[in-house]
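Undergrad: Sharing a model prediction with you, sequence too.
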Amino acid sequence: MSEFVAPSVIKSDSEWRAELTPEEFAVLRQAGTERPFTGEYWDSAQEGVYECRACGAELFTSKEKFASDCGWPSFYAPLADGTVRYLHDNTLGMERIEVRCTACDSHLGHLFKGEGYDTPTDERFCVNSVSLKLRSVEQQ
């Protein structure tokens, strides 16, 4: 796993609660998960940059997004090294790799490797739509 880098955006739970919806807080700050096939971006093909909904850090782009049919937005790589960090996750009785925003330490989703997708990395960053905000090409 990657070396821990202290977040640059630090807020109390009460500050996060004031800025985020209850669903956003549950996912981003408490490592929850939205239901599959319900999120805003799971099947979006719109071009742009996906930012952390909590702090606005740029995390992924539509160029690395692919259709995995898993019910959540899937990316084969982050925008750049160091934009996300990884943690071991043993919840729910399975071994997984949690993905968090490096800038604010918000939960984004999980990383799965070696599933056989025809992508350059054979990795699937399975990210909650509620953790992201798309800045479309038109907005740039």
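TA: Ah, there it is.

Undergrad: C-alpha from now on. contacts and neighbour counts both.
TA: Noted.

Undergrad: Phe4: how many residues sit nearby?
TA: Phe4 is flanked by 10 other residues according to other C-alpha atoms under 10 Å.

Undergrad: actually Gly93, not the one I wrote
TA: 7.

Undergrad: can you check His107 too?
TA: Number of residues near His107 (other C-alpha under 10 Å) recorded here: 28.

Undergrad: do the same with Lys11
TA: 10.

Undergrad: and if you look at Ser12?
TA: Look at Ser12: counted by other C-alpha under 10 Å, it has 8 neighbours.

Undergrad: another one to put next to it:
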Amino acid sequence: MYRREFVTLSIATLLFGRAGFAQEVFEVTRTDAEWREMLTDLQYQVMRHEATERPGSSPLDKNYASGTYFCRGCDLPLYASEAKYDSGTGWPSFFESLPNAIGTMEDRKLFSVRTECHCRRCGSHLGHIFNDGPQPTGKRHCLNGVSLVFRAA
């Protein structure tokens, strides 16, 4: 019996990532109804349920104006335009976040291990961090544009 439960949890974890684990508590919290009211369907699915927008669908992917990218969920400054680059993936990409802006956790969905990143203040899903970015960090923060709001300098 114990073995069966372990296998079931392992498969659930591989398929669904956070299955069976406690959720982190964030400074900014809203009810599910409040999140649904303030976000479009796509924004809600990405930010609250870790969906992914289609590559090439965000106008922020090709935005190279000077400014700051903020969390759509709580307005926390997340990324400076100076850290943005064209990764060729179809998603806005940055080599680093602003200090104390994001949180990360291991994401084990679909039989792979990735680093998920989210807003440290409200927990909104932003995207994933990979080790194939440019110097000076070598990181690629591959983000969903719907999770971000850009404000020009």
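TA: That came through, no problem. Since we're looking at a predicted model, the values are computed, not measured.

Undergrad: Would you pull the TM-score for this pair?
TA: Laid over one another, the chains give 0.89 as their TM-score (TM-score structural alignment, normalised by the length of structure 1), with 131 aligned residues with a C-alpha RMSD of 1.3 Å.

Undergrad: what are the ranges of the strands in structure 2?
TA: Using DSSP state E, the strands of structure 2 run over 67-71, 77-80, 84-85, 93-94, 102-107, 114-119, 125-130, 140-143, 148-152.

Undergrad: quick one: the last one to strand 125-130, angle?
TA: Strand 148-152 of structure 2 and strand 125-130 meet at an angle of 90 degrees, taking axes from the mean of the first three to the mean of the last three C-alpha atoms, to 10 degrees as the criterion.

Undergrad: tell me how far the ends of stretch 78-86 of structure 2 are from each other?
TA: End-to-end span of stretch 78-86 of structure 2 (C-alpha to C-alpha, to the nearest Å): 18 Å.

Undergrad: Now it: buried residues?
TA: Neighbour-count burial for stretch 78-86 of structure 2, counted by 16 or more other C-alpha atoms under 10 Å, picks out Leu78, Tyr79, Ala80, Ser81, Ala83, Lys84, Tyr85.

Undergrad: wait, the third one sits on Ala101?
TA: Put plainly, it is Ala80 of structure 2. No. Using C-alpha atoms under 8 Å, Ala80 of structure 2 is not in contact with Ala101; the gap is 11.0 Å.

Undergrad: Could you tell me which residues make contact with the spatially most central residue of structure 1?
TA: Taking C-alpha atoms, centre = their mean, the centroid of structure 1 lies closest to Leu108, which sits 3.1 Å from it. Leu108 of structure 1 makes contact with Val27, Leu28, Ala31, Glu98, Val99, Arg100, Cys101, Val127, Asn128, Ser131, Leu132, according to C-alpha atoms under 8 Å, 6 or more residues apart in numbering.

Undergrad: one step back: of all the strands of structure 2, which lies closest to Phe6 of structure 2?
TA: Closest to Phe6 of structure 2 of the strands of structure 2 is strand 102-107 (C-alpha to C-alpha; 18.7 Å).

Undergrad: average distance between that closest one and structure 1?
TA: Here the mean offset of strand 102-107 of structure 2 against structure 1 after fitting is 0.4 Å, by mean C-alpha distance after the TM-score superposition for structure 1.

Undergrad: what's the matching range in structure 1 for that strand?
TA: The aligned range for strand 102-107 of structure 2 in structure 1 is 84-89, by TM-score structural alignment.
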